[in-house]
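J.: Provided below are the primary sequence and the corresponding predicted coordinates.
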Amino acid sequence: MSQTSTPRRAAAAAFIGTTIEFYDFYIYAFAAALVLGQLFFPSDNPTLSTMAAFGSFAVGFIARPFAGMVFGHLGDRLGRKKMLLFTMALMGLATTCIGLLPTYAQAGIWGPAGLVLLRLLQGISVGGEWGGAVLMASEHAPKGRKVFFASFAQWGSPAGLLLALIAFRVISEMDQEALLSWGWRIPFLLSGVLMMVGLAIRFGVPESPEFTEVRERDKTARFPVMEVLRGYWKQILFAASAVTIGSAGFFFTNTFMITYVTQYLGIAKTTILDCLFVVTVLQFISQPCSALLSERVGEGRFLKWVAALCILAPYPMFLLVQTGNLVYMTAGIALAVVLLAALYAVIAGYMAEAFPAQVRYSGISIAYQLGSAVTGGTTPMLGTFIAGQYTGQWWPLAIFFSVLALMSLVGVLGLSHLRGAAAPRVALSTSEGAA
C-alpha cells in the first residue's frame, strides 16, 4: 500500500467503522423514544415509561468512561487496530441480540434485565471504539492535517444517524400492532450484516505509524491510564467539558426532540423523523466543510466561535419548532445541529493533539467518554423531566441547551490555553511486562 493511499484508506475505514457503530447506537436511541418504553417498561403513565426507556439508554453511557480506561490502556499497549476490531464485533453482536430479545410481556423482568445488559455492552463498545477510530485516522494523516483527517471518524455520526433514520422511517409506516410485535426488531437485526462489512474494511488498514514508532522505540507506557491521569488531568477535564454540546446536543435534538414534539406538541412521529432526516443530510454535508474551514482560520479560534453561537441557537430553534410546520421545524433544528456539528467535527483531532502518542488513546477516550456519560446519556431523560415540569413552556429547555453549550465553551477555552502552554512532562515507563 503506498504512503499516499494509506492516510486516505485509514480515514475511509474510520468513517465507515464509526458509521456502523453510531448506527447501532442511534437505533437504540430512536427505539427508546418510540417503542422500548411500551415493550420493556410498561406503565399507565407514558412519561414514566419513556423515562425508564431513556434510563436504559443512559446505562450505555455509564459504561463508557470505564470502557475508555480499559481499551485506552490496551490501545496504548497493544495497538489501535486490535481494539477497533474487537469493539466493532462486540457492538454488532450486542445490537443483534437486542433484536432477538423477548419483551416484558413475553419474559417478565428478564426482558428489561437483558435489555439493560446488552445496552451496557453497547456502551462498552463505543467507549473503546471512538478513541481508536480517531487515532487511526489522525495518526496516519499527513503533517498539518491531523484535525481534518480525525474529522472523518466524527463524520460517521451523521452517516450512522442517516441509516438509523431511514430504518425507523420505513418501519414507522407499519401499523402499530406490527411495529410493536416484530417491526421494531428489524433495524437491530440489520446490525449483524453491517458488522461483517465493517470488520472486513478495518482489517485491511495497517497499524498507526505513530504507535508503531513508539513500540519500535520501546517507549510504550507501562500503565497508560495512571500516567495520563497523573500528568494530563487538566487536559482530560477541559476536553471532557469541550465535547459536551457535541455529544449531549445531538441527543437533545435527535432523541429527546422526538419525544417532545410527539408527546407535548401532538406532532406525528413520521413528521419529526422526516424533519430529522433532512437536518442530518445537512449535518453530513456541513461537517467536512467545517473541518476544512477550521484549518484556514485556526482550530482553536473556530471552536470558540462555534461554542459561543451554540449558546444562542436553542431560542430560534424552539420558536420555529413550536409552529408545527415541517419547513420551519427543519430550519430551526438544522440551525442548532449545523453549529454543534461544527464543534463535533473539529474537537476530536484538536483534543488528540493535547496528549503524547504514548498515552493518547487513554487520554482522549477517558475525556470524551467522561463528557458523554455525564451529559450525553442523561440529556434525553433530563429533557423529558423538564418538559414534564414545565408543560407548555419551551424556554426552560432552551436554557438547558444553552448551559450545555456554555460547558463546551469553557472546555474549549481551557484546552486552548493548555495547548498553548508548555506541555507537562510525565515519566513514561517502557514496555516491560505484561499489558
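T.: It's in. Note that the structure is predicted; figures quoted are calculated from it, not measured.

J.: drop to CA atoms for contacts and neighbour counts, all remaining ones
T.: Noted.

J.: tell me, how many residues neighbour Ser416?
T.: By other CA atoms under 10 Å, the residues close to Ser416 number 22.

J.: contact partners for Leu90?
T.: 121-122, 125 (CA atoms under 8 Å, 6 or more residues apart in numbering).

J.: let me have these in JSON lines, extended by neighbour count.
T.: Compiled in JSON lines, the contacts of Leu90 are given as follows (neighbours: other CA atoms under 10 Å):
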{"residue": "Leu121", "neighbour count": "23"}
{"residue": "Gln122", "neighbour count": "29"}
{"residue": "Ser125", "neighbour count": "29"}
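
J.: which of these fall in helices?
T.: Residues of the contacts of Leu90 located in helices (DSSP state H): 121-122, 125.

J.: I'd like the residues you listed written out as TSV, with distance to Ile311 added.
T.: Putting the ones in helices among the contacts of Leu90 into TSV (distance: CA to CA, whole Å) gives the following:
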residue	distance to Ile311
Leu121	33
Gln122	30
Ser125	31
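
J.: closest to Leu273 among the residues you listed?
T.: When those are compared for distance to Leu273 (CA to CA), Gln122 wins out at 23.4 Å.

J.: put this next to the previous one:
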Amino acid sequence: MVNNSPARPGAKNTPRRAAIASLVGTTIEWYEFFIYGLAAALVFGDLFFPGVDEHTGRLASFATLGVAFVARPLGAAIFGHFGDRLGRKTTLIATLGIMGTATGLIGALPTYDSIGIWAPILLIVLRMFQGLAVGGEWGGAVLMSVEHAPPAKVRLYGCAPQMGSPLGLILATAVMSAVATLPDDQMLSWGWRIPFLAGFVLVIVGLVIRLGVAESSQFQELKTAGETARLPIRDVFARAKKSLFIGIGLQASVNVVFYMISVYFLSYATSSLGLQRSTALLIIMIAAAVDLAALPFMAALSDKIGAHKVFLAGALFTIAAAFPFFWLLRGDHLVLTCIVVVIMMIGAHATTYSVVSSLIADQFDTKVRYSGTALSNALGGLAFSAPTPFIAEAIVGGGGGQWWPLSLMIIVAALISVVAIRVIPRTTGRGLTSDGGNTDHERLSSTPA
C-alpha cells in the first residue's frame, strides 16, 4: 500500500517553489490562450474571414476559438496518461513548450489576403495545438501545487494555478490594449502579431522556472513502488465516472461567467453598449486585477471554513446576479459598468474558481489524479466555456438582440454547479482533503477513487 500523505519536501521552500512554478506556468499558458480570444473578438474576422459582414466574421472567429476546447479532452487524455505514468514535471514542461510554439507561430501566420483559404486552416491547426497543450497543462499545474501543499493550506496552494488565469488575462489585455491604440491599418497589418510573437520569449521563462521544481513525493513513492496505472484514462472511466461528472459540473458556473466577461464582453461592449474597444479592454483588465487579488483571499477562507461553503455561496450569488448584471451595464455610465463587472468577477468567479481546482483533484486518487483532473477540466471547458461566446454572439448579434437569454445561460450553468457541489461527499476518504465539518485539513488516504 502506497503512502499517499502530503509531500515531505527536502527543503522548506519546496511547496512555495512548486506553487510559484505553477503560477508562472499557467500565467504564460493562459496569456497565450486568452490573447487568441481577444484577437478573435477584435481583428481575426477581418484578417482571416474577409468578405462577410462584421457579425458573421466574429461568429467565425469565435468558432475557431472553440476549436481549442474540442482539442482539450484529447490533450487531457494524452498528457494525463504521461503525467500519471512518467510524472507531473516532465509532462508540464512538454505542454508549456507546445503552447509557446503554437502561439508564436500564430503571430507569424500570413492572412487570408496573402494565402487565401490556407490562412484560416493554419489558424485552426495552431489553435488545436493550443488546446492540446492547455488540456494537459491545467491538471498537472494543479497537482504540482496541491501535492506539495501543507495539509492545512491545500486550498490556498491549489489556488496558485488558478491565479494564473486572471493574471494571464491582465497581461493579454494589457498587451492587446497597447497595440489597439495603433491606427487601424497598422493594427491589422502588424500590430496584432506582437502579442503572439511574445509567446516565444515567455515560454523560455516558464521552462527555466519549472525545471527547478522536484516531483511530488506522492507520485514519486507510487512510481518507486511500481504501482502507477497502466491506462489511467481507462481507470478513470471504469472506477471514477461519478468523480468525473462532478468535476465537469463544478466548472459550469465559473466557466460560463468567466468567458462571458473575459471574451464576449469585449464584443458586447463595443457593439451593444457603444464603448470604444480600448475602454472595454480597460474594464476587463480592472476586473481581472481585482479578481486576482480576491482569489487567494477566498482560498484561504476556504481552508478555514470549508471549500463547499465558499463554492456554494459563489454559485448562489451567480444565480441572484445573472439578471442585474446585464440590466446594469450601461454604455453611458462607465463607472457603473466597471463596478458591475468587478462585482460579478468577485462574487461569481473568485468564490468558485479559487477552490474548484483542489475540489476536482480531491475526487481522484494518486494513480489517476492527473488524468481525472485534466479530463474533468477539459470536458468542462468543452461543455461550458467553448459555446459561451459563440452562443452569446449568435443571440445578441450586432447589438439588436435581447440580453436576457444570456442571463438564463448563466443561471442554468450555476444550477448545474450547485447540484455538483451538493452531491460531493463531505468526507471523500480518497482525495487530498476531507471537507467535513468546518475544515479541509484531512490528509490524503490511499483508498481508490
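T.: Perfect, thanks for sending it. This is a predicted model, so every value here is computed, not measured.

J.: post the TM-score for the overlay when you can.
T.: Overlay of the two chains. TM-score (TM-score structural alignment, normalised by the length of the first structure): 0.95; 426 aligned residues with a CA RMSD of 1.8 Å.

J.: just the ones in helices among the contacts of Leu90 of the first structure now: which is nearest Gly420 of the first structure?
T.: Ser125 (32.9 Å).

J.: residues touching the residue lying closest to the closest one once chain neighbours are set aside, list them.
T.: Nearest residue to Ser125 of the first structure, sequence neighbours excluded (CA to CA, 6 or more residues apart in numbering): Thr87, at 4.8 Å. Shown in contact with Thr87 of the first structure (CA under 8 Å, 6+ apart): 124-126, 128-129.

J.: now the two most distant members of those residues.
T.: Ile124 and Glu129 (8.6 Å).

J.: between these two, which one's more packed in?
T.: A direct count of neighbours by other CA under 10 Å for Ile124 of the first structure and Glu129 places Glu129 higher, at 30 against 25.

J.: can you tell me which residue in the second structure aligns to that one?
T.: Aligned counterpart of Glu129 of the first structure in the second structure: Glu137 (TM-score structural alignment).

J.: buried stuff in the helix or strand in which that match is found?
T.: Assessed by DSSP states H and E, Glu137 of the second structure sits inside helix 118-146. Within helix 118-146 of the second structure, the residues that qualify as buried are 119-120, 122-146, counting by 16 or more other CA atoms under 10 Å.

J.: please apply the same query to stretch 21-32 of the second structure.
T.: 21-32.

J.: which among these gets closest to Val254 of the second structure?
T.: Trp30 (15.7 Å).

J.: nearest spatial neighbour of the counterpart of the closest one in the first structure, chain-adjacent residues omitted?
T.: Mapped onto the first structure by TM-score structural alignment, Trp30 of the second structure lines up with Phe22. Once flanking residues are discounted, Phe22 of the first structure sits nearest to Gly160: 5.0 Å by CA to CA, 6+ apart.

J.: which one in the second structure is aligned with the one you found?
T.: Aligned partner of Gly160 of the first structure by TM-score structural alignment: Gly168.

J.: likewise Met174 of the first structure?
T.: Using TM-score structural alignment, Met174 of the first structure lines up with Leu182 in the second structure.

J.: in the stretch 1-150 of the first structure, which spans are helices?
T.: 5-34, 36-40, 46-78, 80-99, 104-107, 110-138, 146-171 (DSSP state H, counting those that start in this stretch).

J.: and the last one, what does it pack onto?
T.: Using 3 or more CA pairs under 8 Å, 6 or more residues apart in numbering; DSSP states H and E as the contact definition, the elements that helix 146-171 of the first structure packs against are helix 5-34, helix 110-138, helix 186-189, helix 269-297, helix 326-352.

J.: the first one: average distance to aligned residues in the second structure?
T.: For helix 5-34 of the first structure, the mean deviation from the second structure after alignment is 0.3 Å (mean CA distance after the TM-score superposition for the first structure).

J.: which non-adjacent residue is nearest the most centrally placed residue in the second structure?
T.: Centroid-nearest residue in the second structure: Ser165, 5.8 Å away (criterion: CA atoms, centre = their mean). Nearest-residue entry for Ser165 of the second structure: Trp30, 5.6 Å, with adjacent residues in sequence omitted and distances by CA to CA, 6+ apart.

J.: with Phe196 of the second structure instead?
T.: Using CA to CA, 6+ apart, the nearest residue to Phe196 of the second structure is Gly107, at 4.6 Å.

J.: in contact with the one you found, which residues?
T.: 192-197.

J.: from these, which would you call buried?
T.: Buried among those (16+ other CA under 10 Å): 192-197.

J.: picking up where we left off before, quick check, the residue nearest to the centre of the second structure in contact with Ile28.
T.: No - using CA atoms under 8 Å, Ser165 of the second structure is not in contact with Ile28; the gap is 9.0 Å.

J.: on that earlier part again, out of the helices of the stretch 1-150 of the first structure, nearest to Leu237 of the first structure?
T.: helix 46-78 (12.6 Å).

J.: going by neighbour count, list what's buried in that closest one.
T.: In helix 46-78 of the first structure, the ones that count as buried by 16+ other CA under 10 Å are 47-78.
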